[in-house]
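**Q** model this:
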Amino acid sequence: MVADGAATTTPIPVRVAILGASGYTGAELLRLLSSHPHTSIVALSGERSAGSPMGSVFPHLAFGPPGGFVHSLPDLTTTAEVVTVAQAGAVDVVFCCLPHATTQKIIAQLPLDKVRVVDLSADFRLRDVDTYAAWYGAPHAAVELQRQAVYGLTELARDAVRGARLVANPGCYPTSAQLPLVPLLSAGLISPADIIVDAKSGVTGAGRAAKVGTLFCEAADGMSAYGVAAHRHAPEIEQGLSDAAGAPVDVVFTPHLVPLARGILSTMYVKLAAGVTADDLRARLAAVYDEEPFVHVLPAGAAPPHTRHVRGSNHAVMAVVADRVAGRAILVCVIDNIVKGASGQAIQNMNVMCGFPEMDGLGATPVFP
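**A** Have a look, this model is predicted:
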């Protein structure tokens, strides 16, 4: 059920700061917030671009809405300066788009009794700090904050998000995998064993920093698997699926890089519980997401969704198909990796935290062609 815009104690307009605004997720936050009726951008950080106007880093933001959104934005500054502004009580919501490991130390400096935080890094997604250390190569530096963090897969955690001061925004792959799989596991319709998640992502998922693997000549005209049997989103997916199943769940997860700017397509292979059909899976998903504005379940016989069907939007579209192998089914889910997989879901979580309608700032229709 979508939040109904219940009363909030947060001042309006909400004063927003974005840490790491010079990356793709930061720019996407600004694009979406440009149409949000209840926010005002008061601080932006970008270490390498500190002192520069936002328009010099992302010129596309200068052309909308009328008058030029970019002209009302503060210049980029350092993370330390934004933290100081937040400590002084001049910020209501902080979006954190910094790299993992860095984020823990920064958020620990923020006054969470006064500021709500939505963290787009991986630092607070894994509840078990030992699991975090094993997958990210260093001990968790803010264990007490981890205990406060709420994992913000909005449609499945709305009540917890509503009262949170710190929300861990889910990863892009885990969003596309958990939205279809969690309701099926919680209802006992599929086996928790032998789940395969085969996922493809556009190049923006690798971030804006220059890397050889994402150069045009390296990424164009081809597709490659990466992080095989070792991708850090695997334990995040397993955490959500284990919660849903009520017992540990292991998945086979392989991500692939495809020559798209944005978009994720995840194909999931599952074993049906005894007596269950693919139609039962579809009916369950349709019932769970019937009143959700952003999650859509295609009817039987419809063509599987394409990434272009959600490009630039906060929508997730999924399909269920009976496998030709008896007792199995195939699920397909598409999202825009930097909207529903990052910045759009972050704004959706902010809306829930602040008591705003969830559609605020997120009403954009997908862009096609």
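
**Q** C-alpha only now, for contacts and for neighbours.
**A** OK.

**Q** other SSEs contacting the top helix by length along the chain?
**A** Counting residues, the longest helix found in the chain (DSSP state H) is helix 172-186. Where contact means 3 or more Cα pairs under 8 Å, 6 or more residues apart in numbering; DSSP states H and E, helix 172-186 is packed against helix 233-245, strand 264-271, helix 278-288, strand 328-335.

**Q** Tell me what angle the second one forms with strand 328-335.
**A** When you say that, I think you mean strand 264-271. 160 degrees (axes from the mean of the first three to the mean of the last three Cα atoms, to 10 degrees).

**Q** same deal with the longest one?
**A** Note on geometry: by the same axes, to 10 degrees, helix 233-245 and strand 328-335 are set 120 degrees apart in direction.

**Q** Would you mark the buried spots in helix 233-245?
**A** 233-242, 244-245 (16 or more other Cα atoms under 10 Å).

**Q** try stretch 314-326
**A** Under the neighbour-count criterion of 16+ other Cα under 10 Å, stretch 314-326 has 314-322 buried.

**Q** which one of the residues you listed sits closest to A108?
**A** Among the buried residues of stretch 314-326, N314 lies closest to A108 (Cα to Cα), at 29.3 Å.

**Q** And that closest one, how far from S242?
**A** Taking Cα to Cα, to the nearest Å as the measure, N314 falls 26 Å from S242.

**Q** about what we covered before: need the helices and strands packed on helix 172-186 in TSV with distance to S176, can you?
**A** Below are the helices and strands packed on helix 172-186 laid out as TSV (distance: least, Cα to Cα, whole Å):
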stretch	distance to S176
helix 233-245	10
strand 264-271	6
helix 278-288	14
strand 328-335	6
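
**Q** and of those, who's closest to P13?
**A** Of all the helices and strands packed on helix 172-186, strand 328-335 comes closest under Cα to Cα, at 29.2 Å.

**Q** continuing past the closest one, what's the next helix or strand?
**A** helix 344-354 (DSSP states H and E).

**Q** hmm, who's touching that next one?
**A** 3, 8-10, 28-29, 32-33, 93, 95, 116, 118-120, 152-154, 158, 161-165, 167, 169, 313-314, 338-339, 357-362 (Cα atoms under 8 Å, 6 or more residues apart in numbering).

**Q** Also stretch 179-191?
**A** If you take Cα under 8 Å, 6+ apart as the criterion, stretch 179-191 is touched by 192, 240-241, 244-246, 270-273, 276, 280-281, 284-285, 288, 318, 331, 333.

**Q** now the other sequence, so there's something to compare against:
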Amino acid sequence: MIRVGIIGATGYAGIELVRLLTQHPQVELAHLVSHSYVGQDVAGIYKNFKGILAKDLEDMDLDVLAGECDVVFTSLPHATSSEVIPKLVAAGVKVIDLSADYRYNSAAVYEAWYGVPHPDPALLAQSVYGLPELHRDEIKGAQLVGNPGCYTTCSILGLYPLLQAGLVSPENIIVDAKSGVTGAGRNPSANTHFCEVDESMKAYNVARHRHTSEIEQELSLAAGQEVLISFTPHLIPMKRGILSTMYANLTGAYSHADLMAAYEKAYGDESFIVLHEEGSLPEVKFVNGSNYCHIGFVVDQRLKRVVVVSAIDNLVKGAAGQAVQNMNLLFGLPENTALSAPGWYL
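**A** Sure, this is the predicted structure:
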């Protein structure tokens, strides 16, 4: 059995990890760490676990985690994960970090977008970007995985095959994305409580959202040159789900079949990528509750442009599910273990 620790177990991403891992046949939930609820039963905080999981929440003890866990998931704010991860890595524990601290190929890029010096450049250089569809072989041999978030996963997977195949221009790409409110985390704020978000929709952090830099990092790898995007996130009045609509200029007179061939070449064997046929586009209700990413597109021959639509559940493929997918790779398990259930739809 894989002995698992979760730091930040009662946040939205952390508790989604708990939910998924209770169904994992090879996992023992050894330690659930929560600063806010030390000593309380997790089923008393999230009552959906009543009768299923009885586990007391603990204060963080890195020596205990290092000695009794095979893998630790860290679901903490940026610049906080890096305070605990080095000790775990030094003890030989595998770590999957859900913050942004270990997702970057360049400390300078992190510092430019987060406005603080990177807290651990040496370990950053050893980490692997945890998007399995792109970096599977590297993940398998890693000790530290920087697990990508919601906007990044949805947008990168939607555009990567087209840039890799040279079918779209790396210039003037637009990503317009909508997220459910759980993407803002569990801590309440005036911007996210019910009366503020219900019956409304708003753009935020326009032209300066931090996930822009991650998307550009991975799409630049696909294109073999620097890619800069215009990224606009929106908050919409639903609990979970991400829908990204992406616009890119075609480099030639390509048909739907031409572009589909690129997607099939890139994702034909992928367990969690669902490609929509011509005339069909993803919706968030197709993916919520699941680890799947649905991708569809329309070729706009009039404007010589493709419009790509991708959808994921921000808490699953955009956070906890992807982390479990990475864990499965780290321990040589079938990648879809505990993750193959379809979306809820309703």
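
**Q** Next, the TM-score between them, please.
**A** Comparison of the two superposed chains (TM-score structural alignment, normalised by the length of the second structure) gives a TM-score of 0.97, and 346 aligned residues with a Cα RMSD of 1.2 Å.

**Q** Buried only: go through the contacts of stretch 179-191 of the first structure for me.
**A** The neighbour-count test (16+ other Cα under 10 Å) marks 192, 240-241, 244-245, 270-272, 281, 284-285, 288, 318, 331, 333 as buried among those.

**Q** Spell out which residues sit in contact with N147 of the second structure, please.
**A** 96-100, 103, 129-131, 319, 322-323.

**Q** circling back to that earlier point, among the contacts of helix 344-354 of the first structure, which ones are in strands?
**A** If you go by DSSP state E, those have 93, 95, 116, 118-119, 167 in strands.

**Q** and of these, the nearest to M54 of the first structure?
**A** Closest approach between these and M54 of the first structure, by Cα to Cα: F95, at 16.4 Å.

**Q** Aligned to that closest one, what sits in the second structure?
**A** For F95 of the first structure, the aligned position in the second structure is F73, judged by TM-score structural alignment.

**Q** so who does its match touch?
**A** For F73 of the second structure, the contact set (Cα under 8 Å, 6+ apart) comprises 4-7, 95-98, 323.

**Q** quick one, helices of the stretch 1-150 of the second structure?
**A** Assigned by DSSP state H, counting those that start in this stretch, the helices in the stretch 1-150 of the second structure fall at 12-21, 42-45, 62-68, 85-90, 107-114, 121-124, 132-140, 150-164.

**Q** Would you point to the one among the ones you listed that's packed deepest?
**A** Neighbour counts (mean count of other Cα atoms under 10 Å) averaged over each of these peak at helix 150-164, with a mean of 24.

**Q** and that helix, which stretch of the first structure?
**A** Using TM-score structural alignment, helix 150-164 of the second structure lines up with residues 172-186 of the first structure.

**Q** average offset between the matching stretch and the second structure?
**A** Overlaying the second structure shows stretch 172-186 of the first structure at a mean distance of 0.9 Å from the equivalent residues (mean Cα distance after the TM-score superposition for the first structure).

**Q** Measure how far that stretch is from the centre of its chain, please.
**A** Here the centre of stretch 172-186 of the first structure is set off from its chain's centre by 13 Å, with Cα atoms, centre = their mean, to the nearest Å.

**Q** same check, this time on stretch 182-199 of the first structure
**A** 20 Å.

**Q** before we move on, what SS does the closest residue to P369 of the first structure other than its chain neighbours have?
**A** In this structure, P369 of the first structure finds its nearest non-sequential neighbour in R308, 7.4 Å apart by Cα to Cα, 6 or more residues apart in numbering. Assigned by DSSP: H, G, I helix; E, B strand; the rest coil, the conformation of R308 of the first structure is helix.

**Q** Can you report how many residues lie near R308 of the first structure?
**A** As a burial measure, R308 of the first structure scores 18 neighbours (other Cα atoms under 10 Å).

**Q** That one maps to what in the second structure?
**A** Under the alignment (TM-score structural alignment), R308 of the first structure pairs with K285 in the second structure.

**Q** thought its match was touching I312?
**A** No: the pair K285 of the second structure / I312 is not scored as a contact, 9.2 Å apart, by Cα atoms under 8 Å.

**Q** who touches both of those two?
**A** Shared contacts of K285 of the second structure and I312 (Cα under 8 Å, 6+ apart): G241.

**Q** Contacts only, for the equivalent of M201 of the second structure over in the first structure.
**A** With TM-score structural alignment defining the correspondence, M201 of the second structure maps onto M223 in the first structure. Taking Cα under 8 Å, 6+ apart as the contact definition, M223 of the first structure lies against 256-259.

**Q** from the ones in strands among the contacts of helix 344-354 of the first structure, which would you call buried?
**A** Buried among those by 16+ other Cα under 10 Å: 93, 95, 116, 118-119, 167.

**Q** Leaving out chain neighbours, which residue sits closest to M318 of the first structure?
**A** In space, M318 of the first structure is closest to C333, 4.2 Å off (Cα to Cα, 6+ apart).

**Q** Aligned against the second structure, show me the partner of the one you found.
**A** So C333 of the first structure corresponds to S310, using TM-score structural alignment.

**Q** Quick check: the gap between that match and V181 of the second structure.
**A** From S310 of the second structure to V181 of the second structure the distance is 18 Å (Cα to Cα).

**Q** now do G8 of the second structure
**A** Going from G8 of the second structure to V181 of the second structure by Cα to Cα gives 19 Å.

**Q** What of I174 of the second structure?
**A** 22 Å.

**Q** Compare neighbour counts for those two and give me the winner.
**A** Each of I174 of the second structure and V181 has its neighbours counted (other Cα under 10 Å); V181 has more, 23 against 17.

**Q** The more buried one corresponds to which position in the first structure?
**A** Aligned partner of V181 of the second structure by TM-score structural alignment: V203.

**Q** Skipping its backbone neighbours, what lies nearest the counterpart of I242 of the second structure in the first structure in space?
**A** Aligned by TM-score structural alignment, I242 of the second structure pairs with I264 of the first structure. Distances taken as Cα to Cα, 6+ apart place S201 nearest to I264 of the first structure, at 4.4 Å, with adjacent residues excluded.

**Q** Pull the contacting residues for that neighbour.
**A** Neighbours of S201 of the first structure in contact, by Cα under 8 Å, 6+ apart: 255-258, 260, 262-265, 337.

**Q** what does A300 of the first structure give?
**A** By Cα under 8 Å, 6+ apart, the neighbours of A300 of the first structure are 279, 282, 319-321.

**Q** The match of V181 of the second structure touches A261, doesn't it?
**A** Yes: in this structure, V203 of the first structure is within contact of A261 by Cα under 8 Å, at 5.3 Å.

**Q** one step back: scan the contacts of S201 of the first structure and report the most crowded one.
**A** I264 (34 neighbours).
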